[in-house]
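*Asks:* sequence unavailable; structure follows:
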């Protein structure tokens, strides 16, 4: 018998033996694998590197509770409850930790000095890439983010914003005029809508040198409708992304309509950028400073490319509009359900100014109770209440005094942190006086309060946001007496899909001035 024949016969015997063995032990193999997996989970929950982090054991064993929490829009309430139960550090997934400890702000999001520790990169499970595949400031790596921020920071400098003050006042006057028109109808006015109309027109005018005219028409245009219609979908997609390996399935199964909405939003932004580049608006806008520093639009070393401009414009039209309108809506609501606070603020505003022309962004920055109300509004109803997770570098790092291994997702929840009774006394109550040095609230931990985040990726539009909030709220309270309609008494009961799912805020307006003098 030849060697070739012997080898072939042996191969046949082995093949048949393996086939019989595999048929016999397949069920056993599955059970063995399952037992090994469950053993690893049990070890990880009770003996693993994160086993000493407090939290519910089911959450430590599986990603599904977090995904369900986000899917149902209950992230803010659930995390608050977990922190009140387990303390300032809670394990919420097998490789995820959430904090309400003030020290964690600097450790997770802060600047890195001396090259001793690496930056905590953004956790990709939260962020949705631009539909064009282009990089913008929210998802850029450290090098690109630094370049984008250096260019865009000039548009948000004190000088640039001072130049824009007349434009902000113009839009505030338009808002008042439109509110006076609807106030004559003697019925409730949805302030969520009118704040949104105004902030979208302001940002469009600031960014592209042309408004959307949603305020003048008192209705959302197709672009704004698209933005609001996409928010809940994005929130649901983000919930599913919390489960490992699900992003690939999401991409494969994502409905064509969802992809088209993303592309439509980007096209709206891109078209307006192109129109802005083709003309000189005759006055400075946000793009004026960008163009000064971009030169050749193909240069992504010193400047910003055309495609990056397109991507960043889409970010501006979401982040610079809805969040400001959200804070204004929430602050208006909390003032209305706390009439003593509202009366004090109205008295401050109406006693400070004798004419509407005196109301300027510079003067408003000096009003103590106004600014205390805004800070308390940001605390009790943060426009970005959800966690913004980062990944611990591979070598690990200390967070709030404890060593955390690499590749763990860590985050701070604004809502849970601001409402944690360890950080703030009477945390569920609207009390602006805590920001004015009231001794009753001397124990409040204001280091935990970071409404615009902190570090190199904090909100670049912080100063613009404060200017808009102060001006639009003051112009409303200067011109109108407000009362809350019965249907909006429980307005704050909302779900969270990255952004708040807001209901109409129905308010009765009574004009107290016949005309303005601005």
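*Replies:* Sure thing, it's come through. Here the structure is a predicted model, which is why all the values come from computation and not from measurement.
*Asks:* alpha carbons only for contacts and neighbour counts from here, please
*Replies:* Noted.
*Asks:* other residues contacting whichever strand or helix holds residue 508?
*Replies:* Element membership for residue 508 (DSSP states H and E) is strand 506-511. Residues outside strand 506-511 that contact it (CA atoms under 8 Å, 6 or more residues apart in numbering) are 180, 183, 186-191, 479-485, 487-488.
*Asks:* what segments of the stretch 301-450 of the chain are helices?
*Replies:* 306-319, 322-336, 339-352, 361-364, 368-380, 414-419 (DSSP state H, counting those that start in this stretch).
*Asks:* sorry, back to before: show the buried residues in the contacts of strand 506-511.
*Replies:* Taking 16 or more other CA atoms under 10 Å as the criterion, what is buried in the contacts of strand 506-511 is 180, 183, 188-191, 479-480, 482-485, 488.
*Asks:* let's see which of these end up in helices.
*Replies:* Within the buried ones among the contacts of strand 506-511, residues falling in helices by DSSP state H are 180, 183, 191, 479.
*Asks:* tabulate the residues you listed in a markdown table, adding columns for distance to residue 145.
*Replies:* Shown next, in a markdown table, are these (distance: CA to CA, whole Å):
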| residue | distance to residue 145 |
| --- | --- |
| 180 | 43 |
| 183 | 45 |
| 191 | 35 |
| 479 | 42 |
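*Asks:* list just the nearest of those residues to residue 461.
*Replies:* Using CA to CA, residue 191 comes nearest to residue 461 of those, at 22.7 Å.
*Asks:* so what's the closest one closest to, chain neighbours aside?
*Replies:* If the residues on either side of it in the chain are set aside, residue 191 comes closest to residue 505, at 5.5 Å by CA to CA, 6 or more residues apart in numbering.
*Asks:* what about versus this one:
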């Protein structure tokens, strides 16, 4: 009786030894391959980064958005091209940026997992597939379309001015970063769905939405490392996921809110009062000639999530940073106001984006605000599909993911001396706007994957800065440079996590200076 179990277990010993040996040998073999036989083995970089993705995981997830600075350290040690993980190269060269992001480029499949929206144009890997999806959006975000929809932006900016007027002189403190996020969210929602949730009317400007976005951006780093997590979560009802992970509730509510707007448009079941006025993006997508499989609720909900997310935070961050620096340096603010008075004689003068774009100093302020706010901090890997890329003496193996980071260009000391300082004058030459630096203003990317919302963002920036600072006197409240200075790369720049945001008081209205008219 006692011999039977022993007899049964003896054949298992060789199998167990084989399994243990395999588990030990596999990572060793993989490490040796990646170090000495992988197509990228000849490229410089830390050996540990070449061996394992856990190197990136440590800096991006454990240390919460610090990998970008580690990449910068790699370049300091190894030069302008480095291997930053087992599969990817990173280049730090402003002159190569346009070459890398122009032409037929696929996205890196692993990288787009961070969006958790596989059906969105942003997450589309293939160049041709992206071209199909992007083509359906281009017309709506063209310069002409944005000009036609300018009344929507004007109306939302007017609502923001009304909120500021309501607290003027009261001493009430306003989270201006949340206010600008509410503004851009209401604008993109109106553009996308022909209705919005009126975050501009919320007492705290729906601060929760801003916090949701930051949480989503940080969560993207984890999904990029473990893309299977999203597939696992999708196996469970949303209510279960929210119960297991309360921090996911806001994300799931956002997803459900987009679906609640997209589905009635696709089904034609909108309420009678909805969908009036202008035709929204999703009305256009519903009626365009995209193939039927491109018009499913799931795919278009993914598109809606990206549009509302990307169309909110980056522009709001730029508005926030410009506001901080204008209030920090009254000399810059007075120069701006002096110029604004030439086209806005009174603080309530009507003005158009087209007219504002002709103002050199305002344009310089906008460009400097874009530069110093960075926009998208994350590197954006691309895979060349129609050529073998070469960088200096390096021949890059075909279909290798290669990236650059806009941060290193926008903060390049050679191109932008004293890059951490807000200096609109760097964009001026002989009192005229100097376009020679615009090739390095890479906030919106380059090439066919350039941000589709660029024209909309510029319209929001010009109208908001001009109308707010022509009308109101603001002052900072217990806010320092640390409240806007980037401390974390969560795809978008995020300041120190204990920051209370950029806070202001509305002191009064701008005093008219009639003397200049005489």
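*Replies:* Alright, I've got the coordinates. Just so it is clear, the structure is predicted and the values come from calculations on it, not from any experiment.
*Asks:* tell me which two of the ones in helices among the buried ones among the contacts of strand 506-511 of the first structure sit farthest apart.
*Replies:* Pairwise over these, using CA to CA, the maximum falls at 191 and 479, 14.4 Å.
*Asks:* next up, the contacts around the counterpart of residue 261 of the second structure in the first structure.
*Replies:* When the first structure is aligned by TM-score structural alignment, residue 261 of the second structure is paired with residue 272. By CA under 8 Å, 6+ apart, the contact list for residue 272 of the first structure reads residue 208.
*Asks:* what's the following helix or strand after the longest helix along the first structure?
*Replies:* Determined from DSSP H, the single longest helix within the first structure is helix 3-47. Helices and strands here follow DSSP H and E; after helix 3-47 of the first structure, the next one along the chain is helix 57-61.
*Asks:* what residues does the next helix or strand after that next one touch?
*Replies:* Next along the chain after helix 57-61 of the first structure, taking DSSP H and E as the criterion, comes helix 64-71. Residues from elsewhere that reach helix 64-71 of the first structure, judged by CA under 8 Å, 6+ apart: 58-59, 75, 78, 92-93, 235-236, 238-243, 496-497.
*Asks:* what's the spacing between the aligned partner of residue 361 of the second structure in the first structure and residue 343 of the first structure?
*Replies:* Mapped onto the first structure by TM-score structural alignment, residue 361 of the second structure lines up with residue 369. Remark: distance between residue 369 of the first structure and residue 343 of the first structure (CA to CA, to the nearest Å) = 11 Å.
*Asks:* neighbour count for those two, which is higher?
*Replies:* Remark: of residue 369 of the first structure and residue 343, residue 369 carries more neighbours, 20 against 13, as counted by other CA atoms under 10 Å.
*Asks:* so what does residue 58 of the second structure match up with in the first structure?
*Replies:* Aligned counterpart of residue 58 of the second structure in the first structure: residue 68 (TM-score structural alignment).
*Asks:* and its match, how far from residue 298 of the first structure?
*Replies:* Counting by CA to CA, the gap from residue 68 of the first structure to residue 298 of the first structure is 43 Å.
*Asks:* leaving out chain neighbours, which residue sits closest to residue 407 of the first structure?
*Replies:* Using CA to CA, 6+ apart, the nearest residue to residue 407 of the first structure is residue 392, at 5.0 Å.
*Asks:* just checking, the one you found touches residue 408?
*Replies:* Yes: at 5.4 Å, residue 392 of the first structure counts as touching residue 408 under the criterion of CA atoms under 8 Å.
*Asks:* looking at these two, which one has more neighbours?
*Replies:* Neighbours per residue (other CA under 10 Å) separate residue 392 of the first structure from residue 408, with residue 392 holding more: 24 against 21.
*Asks:* got a list of what that one touches?
*Replies:* Taking CA under 8 Å, 6+ apart, we find residue 392 of the first structure in contact with 120, 121, 404, 405, 406, 407, 408, 409, 410.
*Asks:* to which residue of the second structure is the fifth one aligned?
*Replies:* Aligned by TM-score structural alignment, residue 406 of the first structure pairs with residue 398 of the second structure.
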